[in-house]
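>>> Dropping a prediction and its sequence here:
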Amino acid sequence: MSTLALKGPYWVTVRQYRRTLWLAVAAVAASLTVIGGLRIWDAQTPDPLRADGTWFPADDRASALLRWALEYTGGGMLLLPLLVGAFVAGPLIAREFESGTYTISLTQSVSPATWLRAKLLTSTTAALLTALALTGVFRIGWSGLPGTWYLKWDPAPYAALGIVLFAHLLAAVAVGALVGLLIRRTLVAMAATGVAMGVVLLVLGAFRWSFLPVKTATGPIGSALRVPVDGLMTDTGLLTASGARFDQSVCWDQVNRTPGLDGVEGDGTKLFDRCLAEHGATSQYIDYHPSSHFWPTQLIESGILLALAALAAYAAFRVLRARLP
């Protein structure tokens, strides 16, 4: 057992931040209690099956509360990288330099690289284990909600149900370490890391569905075009006879600018259809990502984040070596 015990700077790091670790354990336990309890309540009344093969909740109260709890849990998991990055940059790294307490570790026959490595490995392990536990809790609740297949593309379920959250955490730890070493002021380092990771989240969220080319389904105007089950619609519109995409807002504007017409009712419908015919709009289209794009997108985004984490970690050790040779 003694070989498994934490030693040296690893033990010191865990000892210093044991309250933070217990807070993470408490957050996981609270999430499991709430979501697990709601899942048990919802399971007391099996969900009936509709004639079309879809499920609907038998107890609206249990399903509504479970959905509400999952929304908050997923939102918290989505913000977890920002919190972890800010903690690593501030209390874990910058405060050590701001207060000068890092010198105590360096006088105990511990090299600067070993000191930093211990802090990064400890924080990374704690963050990944917390995320793994929360992912398990989220999946417990998610499995009890019928008709939620299309919601997995939303930001919070996308992160909570896949592997990309773990890559975000690795990037957050590395970026936090680099910022903490560069700034060495607790609050400023925390704010800077939060902003940096927030930008990463926003940029990846904006371009996530451009990693893979979309598929397109077409049909006559007025036909019922549907995205395949478990797919994500990204765009819809009209096509001309030549196959070019037509912005139907042109015709909407024409109807709205015509005096005496109220929307597309009555004569407005005729004017709208005539406008479409004048511009040669003959069919409609839907752009979508099929279900098979979910995991490849996760892998591509995770690869980007792991590259960012590797670069930031390398830069952090280079900065450390330059300042504490």
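Structure received.
>>> rest of the way, CA atoms for contacts and neighbours
OK.
>>> what ranges do the strands span in this structure?
Secondary structure of the chain, counting by DSSP state E: strands at 215-220, 232-240, 245-246, 281-289.
>>> Could you point out which of those sits nearest Leu202?
Smallest distance to Leu202 across the strands of the chain (CA to CA): 17.6 Å, for strand 232-240.
>>> Just say which of the strands of the chain is most tucked in.
Mean neighbour count (mean count of other CA atoms under 10 Å) peaks for strand 281-289 among the strands of the chain, with a mean of 20.
>>> Against which helices or strands is that strand packed?
Counting by 3 or more CA pairs under 8 Å, 6 or more residues apart in numbering; DSSP states H and E, the packing neighbours recorded for strand 281-289 are strand 215-220, strand 232-240.
>>> So for Val175, which of these sits nearest?
When the helices and strands packed on strand 281-289 are compared by CA to CA, strand 232-240 sits nearest Val175, at 31.7 Å.
>>> ok, and here's another one to check against it:
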Amino acid sequence: MTALTLPPRRLRDPHGLTWSVLRVHRTALWVWAAVVAAGVGGLLWSYRQATGNAGDGLPLDDFAGLRLAGSAILLLPPVVAAFAGGALIGRELENGTAALAWTQSVSPARWLAAKLAVPAVALTAGMTVLTLLFRWVWTSGTSGAAPGWYEKDVFFAGGPVGLAYVLLGLALGALSGLLMRRTLSGLGFASFATVLVHFTLVTFRSRLWPTTRWTGFEAARLPASADRIEVGLVTAAGKPLSGTQCNMDAPREFEQCLRDMGAADAYAVVHPASHYWPLQFVESGIVLALAALACVAAFALLRRRAA
């Protein structure tokens, strides 16, 4: 009889590859856990510094710590992309460890799925904790000192769009690693691609949802919660007077300001606070769609190269 040679148990086990990924990249996972822990500690410290020792219900007057946390979270997608393009995919292709795994009853598609699924779960869990805590600290204040929802770091860290960008970084990193097949090349290209997508969508963010146009005294007294896209005056013929506006405290003073300026009305094109969640969901949907396309492209490229 001819003895059957079976692949190692950890590779025949459907969960064996997952544990293999966890073991190989345990240092990165510990670093991510430390980042999340540091973020939680920093946000809690920010809340305590802002509210003092008097307890809940006091307005938050100092959001420096919150802004710092938001800026730090904003840097996560390119860092994740660099890791995915360099260490997660690029280094294993460059060193030949990926090809070795494919010869041990592990299909290329299964190998890539494990490489993406394990960090995706860890990133989703960590980002969910950071986002919820960030929103709690941000919305705890009752004073007008809180940063606006439309500010770049607050918009990113306070909603699902932050997680969407992190997952996009992971997907683009995997695709870059497969394209470049080198650690440094995959790292650099993945970071650049992620930053480029983020910069493009931030530039056109105000166009992702229809704006609201206010006129008259309402336009002159815009609330701080509104994201101002365009503000100005118009003549009786409808011609805009750029660079001028009336921001009065009373309707009578507002009307006098219009006469002084030779204007017939004031206008403001804004995103009110009610547009926050629509903008979050639309941008998140676009980013997740790009992430899905990157994943499909990565699997297609891997299938072609492994054939």
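Happy to help now that I have it. Model, not experiment: these values are computed from the prediction.
>>> Could you get me the TM-score between them?
Overlay of the two chains. TM-score (TM-score structural alignment, normalised by the length of the second structure): 0.83; 281 aligned residues with a CA RMSD of 2.6 Å.
>>> Just send the helices and strands packed on strand 281-289 of the first structure back as CSV, with distance to Leu65 of the first structure too.
Formatted as CSV, these follow (distance: least, CA to CA, whole Å):
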stretch, distance to Leu65 of the first structure
strand 215-220, 35
strand 232-240, 25
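>>> Out of those, flag the one nearest His168 of the first structure.
It is, among these and with distance given as CA to CA, strand 232-240, at 22.7 Å.
>>> The second structure: matching residues for that closest one?
On the basis of TM-score structural alignment, strand 232-240 of the first structure is assigned to residues 227-235 in the second structure.
>>> which residues touch that stretch?
The contact list for stretch 227-235 of the second structure (CA atoms under 8 Å, 6 or more residues apart in numbering) reads 150, 206, 219, 240-246, 262-273.
>>> again, only using 6 Å
240-242, 244-245, 263-271 (CA atoms under 6 Å, 6 or more residues apart in numbering).
>>> who wins for proximity to Pro81 of the first structure among the helices and strands packed on strand 281-289 of the first structure?
strand 232-240 (25.4 Å).
>>> ok and that closest one relative to strand 281-289, angle-wise?
160 degrees (axes from the mean of the first three to the mean of the last three CA atoms, to 10 degrees).
>>> which residues touch Asp153 of the second structure?
Applying CA under 6 Å, 6+ apart to Asp153 of the second structure gives the contacts Gly70, Ser71.
>>> again, only this time at 8 Å
Under the criterion of CA under 8 Å, 6+ apart, the neighbours of Asp153 of the second structure are Arg67, Gly70, Ser71, Ile73, Leu74.
>>> For the aligned residue in the first structure for the fourth one, the count of nearby residues, please.
So that's Ile73 of the second structure. Counting by TM-score structural alignment, Ile73 of the second structure corresponds to Met77 in the first structure. Other residues within reach of Met77 of the first structure, judged by other CA atoms under 10 Å, total 22.
>>> do you know how far Met77 of the first structure is from Gly85 of the first structure?
Remark: distance between Met77 of the first structure and Gly85 of the first structure (CA to CA, to the nearest Å) = 13 Å.
>>> Same check on Asp154 of the first structure?
In this view, Asp154 of the first structure and Gly85 of the first structure are 23 Å apart by CA to CA.
>>> And the two? Which one has more around it.
More crowded of Asp154 of the first structure and Gly85, by other CA under 10 Å: Gly85, with 33 against 11.
>>> Go ahead and confirm that one touches Gly176.
Yes: applying CA atoms under 8 Å, one finds Gly85 of the first structure in contact with Gly176, separated by 4.7 Å.
>>> shared neighbours of those two, anything?
The contact lists of Gly85 of the first structure and Gly176 share Met190, Thr193, where a contact means CA under 8 Å, 6+ apart.
>>> I'd like to check what contacts stretch 115-126 of the second structure. Which residues are they?
Outside stretch 115-126 of the second structure, the residues that touch it by CA under 8 Å, 6+ apart are 18, 21-22, 29, 32-33, 36, 88-89, 163, 166-167, 170-171, 174.
>>> Please repeat the previous calculation with a cut-off of 10 Å.
17-22, 25, 28-29, 32-33, 35-37, 39-40, 80, 84, 88-89, 109-110, 114, 127, 129-130, 163-164, 166-167, 170-171, 173-174, 295 (CA atoms under 10 Å, 6 or more residues apart in numbering).
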